[in-house]
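Asks: Here's a sequence, model it:
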Amino acid sequence: MSESPTPYRVLARKYRPQTFDQLIGQDAMVQTLENAIKRGRIAHAFLMTGVRGVGKTSTARLIAKSLNCVGPDGQGGPTISACGICDPCQAIAEGRHIDVIEMDAASHTGVDDMRNIIEAARLAAFSARFKIYIIDEVHMLSKNAFNALLKTLEEPPEHVKFLLATTEVNKVPITVLSRCQRFDLRRIPAELLAKHFQHVVDEEQISAEPEALALIARAAEGSARDGLSILDQAIAHAGTDAGGVTAVQVREMLGLSDRGAVRRLFALLLSGDAPAVLAALAEQHALGVEPAALFRGLLEAVHGVTRAKAGGAPDPAQSVEERAALEEWAGKLGHATLHRLWQLLLKGLSEVETTAMPMEAAEMALLRVVHAGTLPDPGELLRKLQSGEPMPALDAAAPVAGGGAPVMAAPVMPAVRLPADFPALIEGVASRHAHLAQQLHDYASLVRYAPPELAIHPKRPIDGNIAKALGEVFSIEWKVALADQPGEPTLREQELAAKAAAEQEILDSPVVAAIRTAFPGAELIEDERSIA
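Replies: Here you go, the predicted model:
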């Protein structure tokens, strides 16, 4: 077998931007750099931050080329449009320029590494206009290393520039941030990624369906490098297939559900057809679709319907059929219904991702969505409870929206259980608001207790909104009044009084009285040790 004359380079390396024109999705940063270079206002230190794969290290290399480019004739100065022909441009692009030093802070975290940089920074550049240090993942440096770098970073020699890159800017000391010109690189929009991937497959002379590239762009989550890695995998997955990269292959590779299948499942949920919902879920599972991926698809559908209802711009990656379906549902479903659907599906996704039985959790979560349409509306239920009207039957037929889709209602309890007395109320509050419960126990003198009404006299100021906390805990609106005159002793006062009475009863007993007579000065103490 004959070897290839040149080794294969992955797409993420082969299509790394070599000019600022090729850097996608960062127009604001490029404009700022261009203006700074044109006016000669070049900072001595730059910090690039953003999620993985948006171009932080590539930007640092492009800045290094722009500052050191001498043009094809060797007479040029700093420019945003590096020629890519001169020796400095080519050496920097190939990573072999002696005056452009790249280091990974993850493997050079110590103060000695920084001292080496500081010592070397004093020496003039060997052949370039500027000596440039590119420090990747700078947040990994130790505290001492940062401290050693501070003075040089603030007042470096005229011939030195520092280009720092990090994915976790919150871990970089504020003293370092204040000495750098900061650029926040944005996530690249999916439509720009899809357009970029189309350019890549055209250059590679590989056919790819637009929907397949749109799926890869979504999966990349704003990262060009991640997207190119997925595209590389998709091309390998397609092999020598004459159809090239197809949406079906990409879904199979990524474990994604067919968007048409998601829409069909969404329609079944709205119709309340439980057997059909379970059958559709089983069908997708048999095709290799993970339950979590299916729930994410359903959440995307709810989000798409809500955006369509709110008049938001459609996703350019959506097909015509998908847009039509979303607009149709937007005309039938109300905002409250969509928000409840979102919450139910979001809770289902959380359960599916954290349980040891994802398929069973998915079935239970989807059935909860189906049967939520037969439950009474929580606002109407509370109104009837307060007014004393008859409660609706829980198995009553669900109200129907236009087109036959049941109006979803969040599952609620058929009745609200209120605490029997004030101590029970405090015990309930302690489950979610421990500090407030302690204050009510120690400082609240009970004046009146008639749930959901409460009147107390605070013997000391009580922090927090009592009515809001009670509403959160007991799922009903409370009326809380602060009285001027005290009522009953606080629970703490009652406990102390009971303890004092118990101690006095012991002291008054004949045995203890005899002991105290025989041993003057003897005291009664409480033994807090547990007895096995």
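Asks: Could you use CA atoms for every contact and neighbour count after this?
Replies: Will do.
Asks: Test my guess that residue 188 contacts residue 27.
Replies: No: contact between residue 188 and residue 27 fails when scored by CA atoms under 8 Å: they sit 10.8 Å apart.
Asks: out of the two, which sits in the more crowded spot?
Replies: Set residue 188 next to residue 27 and count neighbours by other CA atoms under 10 Å: residue 188 wins out with 20 against 13.
Asks: That one belongs to a helix?
Replies: No: according to DSSP: H, G, I helix; E, B strand; the rest coil, residue 188 belongs to no helix; its state is coil.
Asks: list the contacts for it?
Replies: Shown in contact with residue 188 (CA atoms under 8 Å, 6 or more residues apart in numbering): 24, 25, 26, 54, 221, 222, 223, 224.
Asks: If we use 10 Å, what do you get?
Replies: The contact partners of residue 188, by CA atoms under 10 Å, 6 or more residues apart in numbering, come to 24, 25, 26, 53, 54, 55, 217, 220, 221, 222, 223, 224.
Asks: Would you do the same for the sequence below? I want to compare the two.
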Amino acid sequence: MENFVVSARKYRPQNFKSVVGQEHITTTLKNAIKNNHLAQSFLFCGPRGVGKTTCARILAKTINCSNRTDDFEACGTCDSCKAFGNNASFNIYELDAASNNSVDDIRNLVDQVRYAPQQGSYKVYIIDEVHMLSAAAFNAFLKTLEEPPSYAIFILATTEKHKILPTILSRCQIFDFNRIQIRDISKHLAYIAEQEKVEFEDEALRLIATKADGALRDALSIFDLIVTYSAGNRVTYAETIENLHILDYDYYFKVVDAFLAEDASQVMLIFDEILKKGFDAHNFLVGLASHLRDLLVVKDPATVELLEVSEDAQSKYLEQSKNATVSFLLSALNIINQADVNYRMSKNQRLHVELALMKVSKLQRAFKLTALAAAEAKKKA
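Replies: As a prediction, this is how the structure comes out:
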């Protein structure tokens, strides 16, 4: 039986064009290679799981490739590329600063820099989680980073740029990696599912992408988990929300329908059912606020594209938004947001949420009474 390889490793990008959601980074790096404008020290910053170390490895592989393609990608077939693929390249040195953060570790690295590469053009030093280096280690690294040999390139990667000394920052060309967009993650998950012959529902992949919070590696880990859970090579929305313990958005549609019908009793019963299923009341508040925001977004055709849901879900939002006025949605959002802000300070948190829900349930009546009062005042005037 073959050993299972997690998707994050199996489908790790091997060239710039396969990197997801970081086109501003990959385009700049390819142009630097094309025009021979490579800096000698790079700093890759950004949240976890967005491709910092991956791009560092691809850059190291590409600049040492002896037969680059016309679009300045590594060929994957030359001796250097094969050595890189087999983790046997002597031109690439990786250091994990989380566990090798002392002065001695940096001195060992500096000693290695003295030796030119035996084959290939560059020796590349990738230092991951560089913010974990001690102050003394940073100082020992300064001179080498400022004036390295012509064949040495340093690529520093960090999730916490603010912890790096300004003297280090000033010596590096800085690249800021973005959180990956939900649609890009969903598209990549669909590609992997097709490669693995896994059936999927678009809404399930979108939910995984949302849960990953911009980190592709997290999305791939969740995807593997759901595929294993289903045990039938199928990723469905129902199994995804069950495994991740996420509240089905149908509950939010039901709650808003009850709001619009001014049925406070129904709202309370739905909220009770949600609590009995083990969901947190605060998470429900946050989800309800997001749902109201999405309803507000689809009120204007110019902002519909901001709604990152499947086509089926989008039609549901459009249908419900027709029954809700902008005034209602804004007032409801304000009430729910205030409840969210004050939730932690409440002694009786269930009652705190229920009061907010009852207030929203009575908004329609409040609007009618306000309109009547204004009409009466106008008549008297």
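Asks: Out of the contacts of residue 188 of structure 1, which comes closest to residue 470 of structure 1?
Replies: Nearest to residue 470 of structure 1 among the contacts of residue 188 of structure 1 is residue 221, at 40.8 Å by CA to CA.
Asks: That closest one matches what in structure 2?
Replies: Counting by TM-score structural alignment, residue 221 of structure 1 corresponds to residue 213 in structure 2.
Asks: for its match, what are its contacts?
Replies: 47, 49, 179, 180, 181, 182, 219.
Asks: Which residue comes closest to the third one once chain neighbours are left out?
Replies: The shortest distance from residue 179 of structure 2 to any non-neighbouring residue, by CA to CA, 6 or more residues apart in numbering, is to residue 214 (4.4 Å).
Asks: Quick one: neighbours of the one you found, just the number.
Replies: Counted with other CA under 10 Å, residue 214 of structure 2 comes out at 22.
Asks: rewinding a little: looking at the contacts of residue 188 of structure 1, spot the one nearest residue 235 of structure 1.
Replies: residue 217 (14.5 Å).
Asks: The host helix or strand of the closest one - contacts with which helices or strands?
Replies: Element membership of residue 217 of structure 1 [criterion: DSSP states H and E] is helix 210-220. For helix 210-220 of structure 1, the packing partners by 3 or more CA pairs under 10 Å, 6 or more residues apart in numbering; DSSP states H and E come out as helix 190-203, helix 224-238, helix 247-254.
Asks: Out of these, which is closest to residue 331 of structure 1?
Replies: Going by CA to CA, the one of those nearest residue 331 of structure 1 is helix 190-203, 26.5 Å.
Asks: how much space between the match of residue 221 of structure 1 and residue 182 of structure 2?
Replies: 8 Å (CA to CA, to the nearest Å).
Asks: and what of residue 22 of structure 2?
Replies: According to CA to CA, residue 22 of structure 2 and residue 182 of structure 2 sit 13 Å apart.
Asks: cool, residue 94 of structure 2 as well?
Replies: With CA to CA as the criterion, residue 94 of structure 2 and residue 182 of structure 2 are 31 Å apart.
Asks: quick one: secondary structure of the corresponding residue of structure 1 for residue 117 of structure 2?
Replies: Counting by TM-score structural alignment, residue 117 of structure 2 corresponds to residue 125 in structure 1. Here residue 125 of structure 1 is recorded as coil under three-state DSSP.
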